[in-house]
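1. Got a sequence here, can you build the structure:
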Amino acid sequence: MISDNMRGAGLMMAAMAAFTLNDTALKALAGEVPLFQLLFIRGVLATGALALMAYGMKALKFTMSRRDLLWVSLRAVGEASAAYFYLTALFNMPIANATAILQALPLTVTLGAALFMGMPFGWRRGLTIVVGFLGVLLIVRPGTEGFNIYSVYALLSVLCVTLRDLATRMISSAVPSMTVTVTSAGGVMAFFGVLQASAEWSPMEFRDFAILLTATTCIVAGYAFSVMVMRVGDISFVAPFRYTGLIWALILGWLVFGDWPQPLTLLGSAIIVGSGIYMLYREATLGRKLYKRNLARGGR
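-> This next block holds a predicted model:
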């Protein structure tokens, strides 16, 4: 019998594999099909598939409070902006480098929650974030020949995803997760549809469509696994498995594109992953302590 924790870990690893395969497929089309066109077509297909999935789960609910509508809209803005910055960076740098920079997300979300949401912020969290950001600097290495505008784009994508995740935290539980996912996918589709409307449409060969369909299938699967993983297992056990996405990026970057990171990039990646895992462990530990404290107070 497979435990809920192991099932959750498997779903998390499957989600990371799917997202990385999506990135790999899109990167394979870099220079052949314009980015706006790629993301608009993928957005149409992905939004349709996710909407059908949500409808089948009876999880579509577009009537929501103004407050939820604001945060859902802001989440969609973060999602669309992140897609632009991240994929522009991905098309111009090794996939492992871009993926490693994105692994700083738990650190930036913790910092953002402390700055804008009043979450507790002690010296341990602060030191962990500083160490993690040092790992990011080892990857982008500002001031060296390898540092360029696309390194900045990768960093901006982290900020946009942070905005997305902080907005997600502000959405009430009355809004189903699949509704939020469909809305964000639709926002990305609309955003890149507007940008593509003023650009020239590039003809696509059968190979291009096949690769794009693969990317769409992977992104939909990644979203589906991400929703499923929230329903099984202890999040403190499951969350660290998100870093398996970096392993997939290393393998696929080497097999598909012949890229292998420099030693400093690998060191920076290890520092980011270590900092992120410690942050997740710390959050889980404090969460359990708070739960026990509240439980004890309720029993008096």
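2. going forward, measure contacts and count neighbours with C-alpha atoms only.
-> Will do.
3. after the helix or strand that contains residue 27, next one along is what?
-> Per DSSP states H and E: residue 27 is located in helix 4-28. Following helix 4-28 in sequence order, the next helix or strand is helix 35-56 (DSSP H and E).
4. and that following helix with helix 4-28, angle?
-> Note on geometry: by axes from the mean of the first three to the mean of the last three CA atoms, to 10 degrees, helix 35-56 and helix 4-28 are set 150 degrees apart in direction.
5. And helix 35-56, what's buried?
-> If you call a residue buried by 16 or more other CA atoms under 10 Å, then helix 35-56 has these buried ones: 35-51, 53-54.
6. How about stretch 87-97?
-> 87, 88, 89, 90, 91, 92, 93, 94, 95, 96, 97.
7. quick check, nearest of those to residue 168?
-> Of all these, the one with the least separation from residue 168 (CA to CA) is residue 87, at 21.6 Å.
8. Which strand or helix spans that closest one?
-> Using DSSP H and E, residue 87 falls in helix 66-90.
9. show me what contacts residue 10?
-> The contact partners of residue 10, by CA atoms under 8 Å, 6 or more residues apart in numbering, come to none.
10. How much space separates it from residue 67?
-> Taking CA to CA, to the nearest Å as the measure, residue 10 falls 35 Å from residue 67.
11. what does residue 77 give?
-> Here residue 77 is placed at a distance of 16 Å from residue 67 (CA to CA).
12. next one: residue 142
-> Separation of residue 142 from residue 67 (CA to CA): 40 Å.
13. and if you look at residue 32?
-> With distances taken as CA to CA, residue 32 is found 41 Å from residue 67.
14. One more: residue 135?
-> Distance of residue 135 to residue 67, given as CA to CA: 37 Å.
15. more neighbours, the two?
-> Comparing residue 135 with residue 67 by other CA atoms under 10 Å, the one with more neighbours is residue 135, at 27 against 11.
16. Can you say which helix or strand has that one in it?
-> Following DSSP H and E, the helix or strand that holds residue 135 is helix 123-140.
17. how about this one, so we can line them up?
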Amino acid sequence: MSVGLFAGMNTCIKLAEGHGAALGEILFWRQFGAAVLVGGIVLAGPGWRSVATTRMPAHLLRAALGLTAMAFTFMTILALPLAEATTIGFTMPIFATILGALVLGEPTGWHRWLAVLVGFAGVVIVAQPGGGGFPIWGSVTGLIAAFLTAGVSILLRQIGKTEAAMTTVFWFSTLSVVPLGLIYIFVAKAHPAETWSFLIGVGLLGGAAQLAMTSALGLGPVSVVVPMDYSSLIWATLFGWLVFDTLPGPATWIGAPIIVGSGLYIVWREHVRRQTETTQAVMA
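-> Have a look, this model is predicted:
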């Protein structure tokens, strides 16, 4: 559900921009809609005390990093066809592996380092540098977005040790509204009803997708949930064809399986590593 909702959100992003909305407006409505949705669920359910926190600096850092990653992600969606933008985003586990080794000192064997190299080879195939298939700067913003999103995932590992998932989602959404609201004052403009429907769709679909992903991670192990994200390429291809009359080029059909394969292998090796550590701890 999360993957399908995020794909719908990405479609609304392109439609909103195509109907005159600026990037700053799209970002504001994405977070404002999510804040209203999450806030309503908290108010109707466990109440405000359930999202109380003593780690506000960590949430502020997560909001700053997450907003920057989101901005680059949206720029990529606007610059590239949906399938290509989605495929570039699949490099996130590759960057997470690199950051996990460098920042957290996580053990990373040659299996995963080889998967990292293979994944980047797939990116080169999809991006076609110098080939003129699509704007190269769209590939660059996509890689920056994936790198920053990987940084968010590393930060969330630390925050998740003491904070509930709903608390993290709540503070990310609400804290983001403040700086985006200031930006919105300068970029807001009148739109026809159709454009407003796309902007509202970005917020509601994004918020619902975020909640669905949070629920999924709460119901199943990461090694099972995360690979489901790769099915977003199916949705992106479908929406790209039905809404924008575009299909992935030959390079994407070749490079996407390479990137997806490397990402899945990284997830599998991480699962094996954690199983080994658990077994050793039990035996000890």
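18. Could you point out the longest helix of the first structure?
-> helix 263-298 (DSSP state H).
19. elements contacting that one?
-> helix 95-102, helix 105-116, helix 123-140, helix 235-238 (3 or more CA pairs under 8 Å, 6 or more residues apart in numbering; DSSP states H and E).
20. what range in the second structure matches the second one?
-> Okay, so that is helix 105-116 of the first structure. Following TM-score structural alignment, the aligned partner range for helix 105-116 of the first structure in the second structure is 92-103.
21. Give me the distance from the matching stretch to the chain's centre.
-> In terms of CA atoms, centre = their mean, to the nearest Å, the gap separating the centre of stretch 92-103 of the second structure from the centre of its chain is 15 Å.
22. distance from it to the first structure after superposition?
-> The superposed stretch 92-103 of the second structure is, by mean CA distance after the TM-score superposition for the first structure, a mean 0.9 Å from where its aligned residues fall in the first structure.
23. One more: stretch 269-280 of the second structure?
-> Compared with the first structure after fitting, stretch 269-280 of the second structure deviates on average by 0.9 Å (mean CA distance after the TM-score superposition for the first structure).
24. any idea what residue 228 of the first structure aligns with in the second structure?
-> Counting by TM-score structural alignment, which is the criterion used here, residue 228 of the first structure corresponds to residue 215 in the second structure.
25. That match sits in which helix or strand?
-> When secondary structure is defined using DSSP H and E, the element that contains residue 215 of the second structure is helix 193-219.
26. Which residue, other than its chain neighbours, is closest to the equivalent of residue 119 of the second structure over in the first structure?
-> Under the alignment defined by TM-score structural alignment, residue 119 of the second structure is paired with residue 132 of the first structure. Spatial nearest neighbour of residue 132 of the first structure, excluding adjacent residues (CA to CA, 6 or more residues apart in numbering): residue 272 at 4.7 Å.
27. from memory residue 211 of the first structure sits against residue 27, does it?
-> No. Counting by CA atoms under 8 Å, residue 211 of the first structure stays clear of residue 27, with 10.0 Å between them.
28. Show me which of these two is the more surrounded one.
-> Set side by side, residue 211 of the first structure and residue 27 show unequal neighbour counts under other CA under 10 Å, the larger going to residue 27 at 24 against 18.
29. Apart from its chain neighbours, what residue comes closest to the residue mapped onto the more buried one from the second structure?
-> The pairwise alignment with the second structure assigns residue 27 of the first structure to residue 14, based on TM-score structural alignment. Using CA to CA, 6+ apart and skipping residues adjacent in sequence, the residue nearest residue 14 of the second structure is residue 78, 5.8 Å away.
30. show me what contacts that neighbour?
-> Counting by CA under 8 Å, 6+ apart, residue 78 of the second structure makes contact with 13, 14, 17.
31. And it, what's its match in the first structure?
-> Residue-level alignment of residue 78 of the second structure against the first structure, with TM-score structural alignment as criterion, gives residue 91.
32. next one: residue 273 of the second structure
-> Under the alignment by TM-score structural alignment, residue 273 of the second structure pairs with residue 286 in the first structure.
33. can you count the residues close to that match?
-> 11.
34. mind checking how far it is from residue 4 of the first structure?
-> The spacing between residue 286 of the first structure and residue 4 of the first structure, counted by CA to CA, is 22 Å.
35. follow-up on the earlier one: can you find the partner of the residue nearest to residue 132 of the first structure in the second structure?
-> Residue 272 of the first structure maps onto residue 259 of the second structure when the alignment is built from TM-score structural alignment.
36. right, and that match touches residue 92 too?
-> No. Under the criterion of CA under 8 Å, residue 259 of the second structure lies out of contact with residue 92, with a separation of 10.1 Å.
37. more neighbours, these two?
-> Taking neighbours as other CA under 10 Å, residue 259 of the second structure and residue 92 compare with residue 259 leading, 30 against 22.
38. Spit out the contact partners of the more buried one.
-> Residues near residue 259 of the second structure by CA under 8 Å, 6+ apart: 87, 90, 91, 118, 119, 120, 122, 123.
39. hang on, the earlier thing: and the gap between the match of residue 272 of the first structure and residue 115 of the second structure?
-> Here the distance between residue 259 of the second structure and residue 115 of the second structure works out to 9 Å (CA to CA).
40. and if you look at residue 53 of the second structure?
-> The separation that residue 53 of the second structure has from residue 115 of the second structure, given CA to CA, amounts to 38 Å.
41. These two: which has the busier surroundings?
-> residue 115 (22 against 14).
42. How about the contacts made by the residue minimising distance to the centre of the first structure?
-> The residue at the geometric middle of the first structure, judged as the C-alpha nearest the mean C-alpha position with CA atoms, centre = their mean, is residue 161 (6.5 Å). With contacts taken as CA under 8 Å, 6+ apart, residue 161 of the first structure has the following neighbours: 78, 79, 82, 105.
43. Please pull up the equivalent of it in the second structure.
-> Structural alignment (TM-score structural alignment) places residue 161 of the first structure against residue 149 in the second structure.
44. Likewise for residue 296 of the first structure?
-> Matched to the second structure by TM-score structural alignment, residue 296 of the first structure sits across from residue 283.
45. And residue 207 of the first structure, by the same measure?
-> Aligned by TM-score structural alignment, residue 207 of the first structure pairs with residue 194 of the second structure.
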